[in-house]
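Chemist: Fold the following and give me the result.
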Amino acid sequence: MKNKSICAFLWRHIKPYKWYYLAMIAAPLTSGFYPFAYNYAIKLFLDAMALPSPLTYSRIMFPILLFLGAYIFVEFVWRVSNVAEWKSEPFVRRSILLQSYDYVQHHDYRFFQDNFTGTMSSKLKGLLDGYDKFWAEMHHGLFLKAFKSLVNLCVLSFVNLYLGLFIFTWSILYVPIMYKLSLKLNQLSFEETESRHALMGQISDKITNMISLFSFASRKREFNALDHQISHDFIPKEIRVYKYDFKIQIIGDILYLFMYVFLIFYMIHLKMMNVISIGDFAFVFGITMVVALDIWEVTISLQEFARAMGDFRSSLSILNTPQQNLDKKDAKTLLVKDPLIEFKNVSFSYDSRVSVFKDLTFTINPGEKIGIVGASGAGKSSLINLLLRYFENKDGAILINHQNINDVTQDSLRENIAIIPQDTLLFHRTLRENILYGRPEATDAEVIEASKKAHIHEFITTLPDQYNAYVGERGIKLSGGQRQRIAIARAILKDSPILILDEATSSLDSETEKLIQESLNFLIKDKRKTVIAIAHRLSTLKHMDRIIVLESGKIIEEGTHDILIKNKKSLYKKLWTLQEI
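Modeler: As a prediction, the model looks like this:
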């Protein structure tokens, strides 16, 4: 991506506030003329004082008024800029953050499987930092200094043609050299920032899994791995940026010194030749010093700007990743009256080499309770992922109430499905907020009723803050069973026509499993709901209307528990026997 893409990205957000930004940019444009007015006022003042006749107020009134008028006007324009700033910049930042986050959250499930959470968060933050740095340089940094330099170079040309020609020639040599060097610095900064984002992703991953570090006594190992990544990837790239920046400054120093020495001796020469007055000398020397300082600051700002744009490019790359599995433009809202689910000749693979399903066909009738059984890798979770449209089937069709789920919006599809996963991850919010996530408009009475049915209300009332207690990041303050019961309360409150239980009682102790099973029975017995339950613990599926046995993505057996258990050669019978041992 090139810097023009950065400009296009920023313009999309700035455009609604363009008049405020025009008012803000008027400030540096006005300030560009201030050194001329200031130094010209001093020239007039010195020339008036150098005259042999007595000094009078009338003679120096114009330079005084010029000096004060220029100062007041510039300050007024900057205060207008301040007002425009608070009326626009906070909303532009809001637009950047919200639209960028919205783009990221509409990526498909695979994107979040393949990317570190910390890296994504770091890049989203980098977009705001990039905007702040870009606009700071445009408003009161690089742009202001460059414009002041241009104005003052023009002034010098009018005062003395040869002086102006020298500065112009020097600028023609200086600017392209520094610009070309800054392009290389931009690329190096991009690589360094990519490394930093990856590093933040690794740190986030380690912090997220801190319990695992405790459990496996691996803190030293993870620390050493982080040190290795910092030492062998991040630091070398950072040092390359420092070294190249140092090289640019050396070249800038030499060019700047050459110009500075020439200007000093040329000004002395003009005075010795009586070509200029004392006021002219002060004016030209003052303007020359401003130009020299501004050009040097432009050099520094250009390097910082190049580094910042390299960082910005890296952050902006998160918005250049194409989105997959999006809703069709004419996608409709899924309408579910009687939750009939049909898989018709569905074929699916995660990559082109291994097929998960091939021509999978089966039907789940409205209100039917289905158990899905199979060894690890049989395709149970993949089946659920397809039904939820976390992945899209390439062939065949999945229908709900005779509506192809690929033709409806993903939100309307998932609004009609409640899922209780094996590992429930909660938001770092209150218990009430986490339960309400199933139906945000529910009343407190409905939240309490759902919690009672999920056998979690009794526990919540023992907490000092009760329903206002925070659960910690990912619900870390709660036990696995408590998190599961929160998920069940959420599903009860959501009251969707389709319910998915994905290993909802696995890895729990018997007492907790019993409580959760009682909570689940409340949901399962609801005749309005179509239920799909995945379980390794087959005893939880005994009362299902039908059990489907998967092997290598194919249905090899189906029927009730009583029918399947009687077939001594069935896989279901084999799995049941193994669990009885």
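
Chemist: only C-alpha atoms for contact and neighbour calcs from this point on.
Modeler: Will do.

Chemist: in a helix, that's where residue 337 is, yeah?
Modeler: No - if the criterion is DSSP: H, G, I helix; E, B strand; the rest coil, then residue 337 is coil and not within a helix.

Chemist: How about it: what's its closest non-neighbour residue?
Modeler: The spatially closest residue to residue 337, leaving aside those adjacent along the chain, is residue 401, at 7.5 Å (C-alpha to C-alpha, 6 or more residues apart in numbering).

Chemist: That neighbour and residue 339 touch, don't they?
Modeler: Yes - the pair residue 401 / residue 339 is scored as a contact, 6.0 Å apart, by C-alpha atoms under 8 Å.

Chemist: more neighbours, those two?
Modeler: Neighbours per residue (other C-alpha atoms under 10 Å) separate residue 401 from residue 339, with residue 339 holding more: 25 against 18.

Chemist: check contacts around the spatially most central residue of the chain.
Modeler: The centroid of the chain falls nearest to residue 124 when counting by C-alpha atoms, centre = their mean (2.5 Å). Counting by C-alpha atoms under 8 Å, 6 or more residues apart in numbering, residue 124 touches 97, 100-101, 315, 318.

Chemist: Let's see this one next, to set against the first:
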Amino acid sequence: MNTLKSFIKYYKPYQGLFWMDMCCALTLSGIDLAFPLFVKFLMEDVYTLRNPEVMLNYTLVMGALLLGLYILKYFCQYFITSWGHIMGAKMEADMRRDLFGHLEKLSFSYYDETNTGKLMSRIVNDLFDISELAHHGPEDVFISAIKLIGTFGILSFINYKLTAILLFFTLLMLIFSTTYNRRMRQVFRINREKIANVNAIAQDALGGIRVVKSFANEEQEMAKFEEGNAAFLATKCDSYKIMGRFFSGNGFFQGILYLAVVLAGGIFITQGSLQLIDLTVYILYINTFLNPIEKLVNFTEQFQKGMTGFERFLEIMNIHPDIQDAPDAEELKEVKGTIQFEGVSFSYDDKEHVLSQIDMHIPAGKTIALVGPSGGGKTTFCSLIPRFYEVSEGRITLDGRDIRRLTQKSLRKAIGIVQQDVYLFAGTVRENIAYGKQEATDEEIIEAAKKAHIHDFVQSLPHGYDTYIGERGVKLSGGQKQRLSIARVFLKNPPLLILDEATSALDNESERFIQQSLNELAKNRTTLVIAHRLSTIRHADEIVVLTEEGIKEKGSHETLLAKDGVYAYLYHMQFEQ
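Modeler: Below is the predicted model of the structure:
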């Protein structure tokens, strides 16, 4: 019931369309119910008249009335088919918007455990069936209910004994349908999981197609895909077998129902308790009676698919973001840039701490370099500042304010990040640089590109700044992608900088130019630099050596070399190389 209530709330913005759809459905039901009564009236009261002229007049009037009803039926059917589907499509779009918006609120920790291909399946495949249910569900149930109640009342009036027999076989059919509905619901849910797995395998293989081809592993990826595809096919075959028994069983019961009515009707005629014309009209009404039952049978399949999809939709919507703004969170304004770590510990999923009891003061406007062996927690350390992850213990302050008391949006707008793993969006060079400042002018974009030393390269492209760079910037080299990501940060011009191996993909000449630009950008800004290439951070105000055991050393380049500790070991090892 809770699932159904959550589903119904999506009808609220489209109440006008919904009730108009129901009104048209009621009109259609009424016209279908009226037709056998018109036939009965013509056969009993008109065609038995002895005056041909009066009979002709009645026939023409009845014909004109029926024509008018069928014209009305045409417009009602048009509204249901077009605007009814439009309503369903709008509801689907609303759900997709809510789902995408909710996914954007979830923290990095959720995506660390979730496959993107499976999420895409939920955004696209699941919601399509929900759209069909949203449109056809209420309409089919409403039409079926009106027809069943109306037909049952008319049939009972014609002959209640025959109707009792009809009702008995109808109940058998309903028991059969209910039993198979449960089985169909289970198998449809498994189908959803299997096709999501196929999507995940396909996206993983196609996204890394260059790696696949470089290792000549096409056959291995094909085998993985075949395994997932075969598993989906197996559950699909199971679902079709159940559906086959379901629909053929209902077809059998419908045939038995007709047979029972014809046999019982024949017996009642011989006994004189039923007229032949009444049996004819009765049989006409059986079709009207069976039609809504057939609709309900089809609706059950549609309902199972739609509700299964909606339950999977709610599974994600019911995940509460583990990082949220506090109710009284403030906007971050006038940033100076003093950062303080006070007893900060962090672990993934309650496992062993990646960072433990970190105390550190980062003065405003200073450049702090984080170095150390891989796995020491350098990237995690920096990810805690924009609240990509939440501290397990302790707190982090910015200008004396706990970052958990600031809105995430204002906090992250104040921080510029250049990551080691560069991500560029499918689009143009201009669009990717402007991602750092959506309202930027062409002059600002060009200036940012010049600072990142990529302007001359962009000018050499066929369409300059309007050149399409492909998915994830596939048409660019690693160094070019890195410089584009740096240009984004130049354009954003934030008071805080996090440079996570920002020059790792550059050649020596490019690195020298970019390093000069980054040094200029870092002036009077609080800057955190993660670097394995120690030559790039010699002039940092302070170098912090972070290992699995925590902060091992702190100081300037010269001071740490003089200590002859971890930093000196790392530096001399690189120098020797």
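
Chemist: Can you tell me which of the contacts of residue 124 of the first structure are buried?
Modeler: Buried residues within the contacts of residue 124 of the first structure, counting neighbours by 16 or more other C-alpha atoms under 10 Å: 97, 100, 315, 318.

Chemist: In contact with the first one, which residues?
Modeler: I take that to be residue 97 of the first structure. Listed by C-alpha under 8 Å, 6+ apart, the contact partners of residue 97 of the first structure are 124, 127-128.

Chemist: Superposed on the second structure, what's the mean shift for the helix or strand containing it?
Modeler: Secondary structure from DSSP states H and E places residue 97 of the first structure in helix 57-105. Compared with the second structure after fitting, helix 57-105 of the first structure deviates on average by 3.5 Å (mean C-alpha distance after the TM-score superposition for the first structure).

Chemist: quick one: the following helix or strand past that helix to the second structure mean distance?
Modeler: Following helix 57-105 of the first structure in sequence order, the next helix or strand is helix 109-114 (DSSP H and E). For helix 109-114 of the first structure, the mean deviation from the second structure after alignment is 1.0 Å (mean C-alpha distance after the TM-score superposition for the first structure).

Chemist: what's the mean deviation for the helix or strand following helix 109-114 of the first structure versus the second structure?
Modeler: Downstream of helix 109-114 of the first structure, the next assigned helix or strand under DSSP H and E is helix 117-140. With mean C-alpha distance after the TM-score superposition for the first structure, helix 117-140 of the first structure departs from the second structure by a mean of 2.2 Å once superposed.

Chemist: buried stuff in helix 117-140 of the first structure?
Modeler: Judged by neighbour count using 16+ other C-alpha under 10 Å, the buried positions of helix 117-140 of the first structure are 117-124, 126-131, 133-135, 137-140.

Chemist: Ok, stretch 184-194 of the second structure next?
Modeler: By neighbour count with 16+ other C-alpha under 10 Å, stretch 184-194 of the second structure contains the buried residues 184-185, 187-192, 194.

Chemist: Which ones among the residues you listed map onto helices?
Modeler: Among those, the residues falling in helices (DSSP state H) are 184-185, 187-192, 194.

Chemist: Which helix or which strand is home to the residue of the first structure most remote from its centre?
Modeler: Computed with C-alpha atoms, centre = their mean, the residue of the first structure farthest from its C-alpha average is residue 53, at 70.4 Å. Counting by DSSP H and E, no helix or strand carries residue 53 of the first structure.

Chemist: just checking, what residue in the second structure corresponds to the residue nearest to residue 337 of the first structure?
Modeler: In the second structure, residue 401 of the first structure lines up with residue 399, judged by TM-score structural alignment.

Chemist: and residue 420 of the second structure, that's in a strand?
Modeler: No - the assignment for residue 420 of the second structure, made by three-state DSSP, is coil rather than a strand.

Chemist: who touches the counterpart of it in the first structure in this structure?
Modeler: By TM-score structural alignment, residue 420 of the second structure lines up with residue 422 in the first structure. Residues in contact with residue 422 of the first structure (C-alpha under 8 Å, 6+ apart) are 484, 502-506.

Chemist: just the buried members of those?
Modeler: By neighbour count, with 16+ other C-alpha under 10 Å, the contacts of residue 422 of the first structure hold 484, 502-505 as buried.

Chemist: Among those residues, which ones are in strands?
Modeler: Judged by DSSP state E, strands contain the following of these: residue 502.

Chemist: how about JSON lines for the buried ones among the contacts of residue 422 of the first structure, with distance to residue 174 of the first structure added?
Modeler: Listed next are those as JSON lines, based on distance: C-alpha to C-alpha, whole Å:
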{"residue": "484", "distance to residue 174 of the first structure": "67"}
{"residue": "502", "distance to residue 174 of the first structure": "66"}
{"residue": "503", "distance to residue 174 of the first structure": "68"}
{"residue": "504", "distance to residue 174 of the first structure": "69"}
{"residue": "505", "distance to residue 174 of the first structure": "71"}
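
Chemist: Closest one of the buried ones among the contacts of residue 422 of the first structure to residue 63 of the first structure?
Modeler: residue 484 (79.9 Å; C-alpha to C-alpha).

Chemist: and the closest one, what pairs with it in the second structure?
Modeler: Using TM-score structural alignment, the partner of residue 484 of the first structure in the second structure is residue 482.

Chemist: ok, back up a step: any chance of the contacts of residue 124 of the first structure in TSV, plus distance to residue 369 of the first structure?
Modeler: Shown next, in TSV, are these (distance: C-alpha to C-alpha, whole Å):
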residue	distance to residue 369 of the first structure
97	43
100	41
101	38
315	47
318	42
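
Chemist: Return the member of those nearest to residue 47 of the first structure.
Modeler: Checking the contacts of residue 124 of the first structure against residue 47 of the first structure with C-alpha to C-alpha, the nearest one is residue 315 at 55.4 Å.

Chemist: residues touching the nearest residue to that closest one once chain neighbours are set aside, list them.
Modeler: Spatial nearest neighbour of residue 315 of the first structure, excluding adjacent residues (C-alpha to C-alpha, 6+ apart): residue 123 at 4.4 Å. Neighbouring residues of residue 123 of the first structure by C-alpha under 8 Å, 6+ apart: 197, 314-316, 318.

Chemist: Residue 556 of the first structure: what secondary structure?
Modeler: Of the three states, residue 556 of the first structure takes strand according to three-state DSSP.

Chemist: That one matches what in the second structure?
Modeler: When the second structure is aligned by TM-score structural alignment, residue 556 of the first structure is paired with residue 552.

Chemist: count of neighbours near its match?
Modeler: When neighbours are counted by other C-alpha under 10 Å, residue 552 of the second structure registers 14.
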